[in-house]
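> this one's structure only:
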């Protein structure tokens, strides 16, 4: 990935854009005294796993260069690229073909994304994806897992289930199985997913973060500072986090 590129999804559009200088600025979310990294993402955003992988590489660069040697907590925050999709999902290829004009255009885009994912260490199999889901329940499962200390596990499982295995993230039975694989109790997960708990909270946050100006994902916030709009290269994360550390030091 070139240092002059960023990868970002807005609505159904996922594309490579020229990387513009990122202004490190506060964003009105919950502050944290520690190195707390918040990633605004959606489970159907193909650049979100790539962005997280590049973030981890950026943290490694900080450690390798002796700039920072602490621990970082990562919190996934919900964003719905396609909140209008019905609860059961829609046909994936038909849905994207309407957005992009043709199947050929969709296939070109998917080929590009697959290569970007491979460069970041992910295997994408769009040929296995048949359903474009509504992700509200996947976000609920992620919150349920996070509250029980299983965010790392559920994050990888959800992304891999969709982009590598082609599973339907609208299906509650599928989500329940992913919760069990993450180490959660089957009956508790099933009862939670079949309830309406947290549905409104997630929708409200999705609307809130969009009002804050976040229109595309992945979007990265470090200790309350917006540092990256899109899946930036590892070097960008290294430099941006270093700048945040300097700003915090000056503020003390």
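Received, thanks. Please read these numbers as outputs of a predicted model, since none were measured by experiment. Residues are numbered from 1 along each chain as shown.
> Only C-alpha atoms from now on, for both contacts and neighbour counts.
Fine.
> helices or strands next to the helix or strand containing residue 96 in the packing?
Assigned by DSSP states H and E, residue 96 belongs to helix 92-100. Counting contacts by 3 or more CA pairs under 8 Å, 6 or more residues apart in numbering; DSSP states H and E, helix 92-100 is packed against helix 103-119, strand 131-132.
> which residues of the stretch 51-200 of the chain fall in strands?
73-78, 90-91, 131-132 (DSSP state E, counting those that start in this stretch).
> Can you say which of the ones you listed is nearest to residue 198?
Proximity to residue 198 (CA to CA) singles out strand 73-78 among the strands of the stretch 51-200 of the chain, at 11.6 Å.
> one more structure, for comparison:
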């Protein structure tokens, strides 16, 4: 997305605006994990069991080049002993923040939770810690954007996490994924129809995005928008825009 946004095919006052709307669809790696426990086991133990022992796990690492793909994505170190847990709370949180503040805010929180989990190793069902991270992230981003929206407090987010709001939407999305035959991640659904496997290289995505850019319009919206309760107004505003990309680059230069 960054490559397409930073180097558009068309420039000038009459050129079409560029924006991406990313709607995160929940997926449970271990749906049987007890939701009442902050965490169940380390990710190392989970994967060793999944692949039939240490040798099987080592084969999978070599086959999928997990370390190399992590480095390419800007994550130089994965915490293999991160705490694996039920992830319902984190899925509900991402959807809640996106619907309340917009997909650009939920994407920032999503990026932060990737570091929180994959690098720092914290559990995605540690509700007090999730509430703290979410409150700090949303507050900082709204201030950066000079937004007039009031950020949720840590206490308000924790109260949400201890409730059930948004659970039905997550459960409906999981059922829809099963009907579509999606049994692994990552998967990307573009224009509501084109499914691209996460193992595809950046050039595959750039090719698809450039074709849409040349066409000048998107032929379909996010098929999970209605299921997750994301309004058309919300996803039409986008999560990644050329303007936000340029603003971030300018702020980095000034920092």
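Nice, I can see it. Here the structure is a predicted model, which is why all the values come from computation and not from measurement.
> now what about the TM-score between them?
The TM-score (TM-score structural alignment, normalised by the length of the first structure) is 0.67; 194 aligned residues with a CA RMSD of 2.7 Å.
> returning to that earlier point: would you tell me which of the strands of the stretch 51-200 of the first structure gets closest to residue 249 of the first structure?
Distance to residue 249 of the first structure, taken as CA to CA, is lowest for strand 73-78 among the strands of the stretch 51-200 of the first structure, at 19.3 Å.
> residues in the second structure matched by that closest one, start to end?
Using TM-score structural alignment, strand 73-78 of the first structure corresponds to residues 21-26 of the second structure.
> The longest helix along the second structure packs against which elements?
The single longest helix within the second structure, with elements called by DSSP state H, is helix 127-144. Under the contact criterion of 3+ CA pairs under 8 Å, 6+ apart, helix 127-144 of the second structure touches helix 103-114, helix 154-161.
> Including mean neighbour count and distance to residue 29 of the second structure, could the ones you listed go into JSON lines?
Shown next, in JSON lines, are these (neighbours: other CA atoms under 10 Å; distance: least, CA to CA, whole Å):
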{"stretch": "helix 103-114", "mean neighbour count": "20", "distance to residue 29 of the second structure": "15"}
{"stretch": "helix 154-161", "mean neighbour count": "18", "distance to residue 29 of the second structure": "20"}
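> possible to save those helices as TSV with distance to residue 30 of the second structure?
Below are these laid out as TSV (distance: least, CA to CA, whole Å):
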stretch	distance to residue 30 of the second structure
helix 103-114	17
helix 154-161	19
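> so what's the most centrally placed residue in the first structure up against?
Centroid check for the first structure by CA atoms, centre = their mean gives residue 41 as the closest residue, at 3.0 Å. With contact set as CA atoms under 8 Å, 6 or more residues apart in numbering, residue 41 of the first structure has these partners: 48, 76, 77, 78, 79, 80, 217, 218, 219.
> still on that earlier bit, out of the helices and strands packed on helix 127-144 of the second structure, the one nearest residue 215 of the second structure is which?
Comparison of these against residue 215 of the second structure by CA to CA identifies helix 103-114 as nearest, at 24.3 Å.
> How far away from the center of its chain is the closest one?
Put simply, helix 103-114 of the second structure sits 6 Å off its chain's centre (CA atoms, centre = their mean, to the nearest Å).
> How about stretch 169-184 of the first structure?
The chain centre lies 18 Å from the centre of stretch 169-184 of the first structure; the measure is CA atoms, centre = their mean.
> likewise stretch 144-160 of the first structure?
Worked out by CA atoms, centre = their mean, stretch 144-160 of the first structure lies 12 Å from the chain centre.
> Over to stretch 135-142 of the first structure?
For stretch 135-142 of the first structure, the distance to the chain centre is 12 Å (CA atoms, centre = their mean).
> Trace that stretch over to the second structure and give me the residue numbers.
Mapped onto the second structure using TM-score structural alignment, stretch 135-142 of the first structure spans residues 87-94.
> what do you get for stretch 173-182 of the first structure?
Mapped onto the second structure using TM-score structural alignment, stretch 173-182 of the first structure spans residues 128-137.
> Check how far the matching stretch sits from its aligned residues in the first structure, on average.
When the first structure is superposed, stretch 128-137 of the second structure averages 1.5 Å from its matched positions, counting by mean CA distance after the TM-score superposition for the first structure.
> Just the buried residues of that stretch, please?
Buried residues in stretch 128-137 of the second structure, counted by 16 or more other CA atoms under 10 Å: 128, 129, 130, 131, 133, 134, 135, 137.
> how about the third one, what does it touch?
Residues touching residue 130 of the second structure, when contacts are defined by CA under 8 Å, 6+ apart, comprise 90, 124, 158.
> Over to the first one?
With contact taken as CA under 8 Å, 6+ apart, residue 128 of the second structure is in contact with residue 158.
> measure it to residue 137 of the second structure for me?
Using CA to CA, to the nearest Å, residue 128 of the second structure is found at 14 Å from residue 137 of the second structure.
> ok, the contacts of residue 130 of the second structure in the first structure: which stay?
On the basis of both residues aligned by TM-score structural alignment, their matches' CA atoms under 8 Å, what survives of the contacts of residue 130 of the second structure in the first structure is 90, 124.
> In a markdown table, list the contacts of residue 130 of the second structure along with distance to residue 58 of the second structure.
Shown next, in a markdown table, are the contacts of residue 130 of the second structure (distance: CA to CA, whole Å):
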| residue | distance to residue 58 of the second structure |
| --- | --- |
| 90 | 29 |
| 124 | 25 |
| 158 | 38 |
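> of the contacts of residue 130 of the second structure, closest to residue 71 of the second structure?
Of those, the one sitting nearest to residue 71 of the second structure (CA to CA) turns out to be residue 124, at 22.3 Å.
> isn't that closest one right up against residue 92?
No - in this structure residue 124 of the second structure lies outside contact range of residue 92 using CA atoms under 8 Å: 11.1 Å.
> The two - which one has more neighbours?
Set side by side, residue 124 of the second structure and residue 92 show more neighbours around residue 124, with 24 against 21, by other CA atoms under 10 Å.
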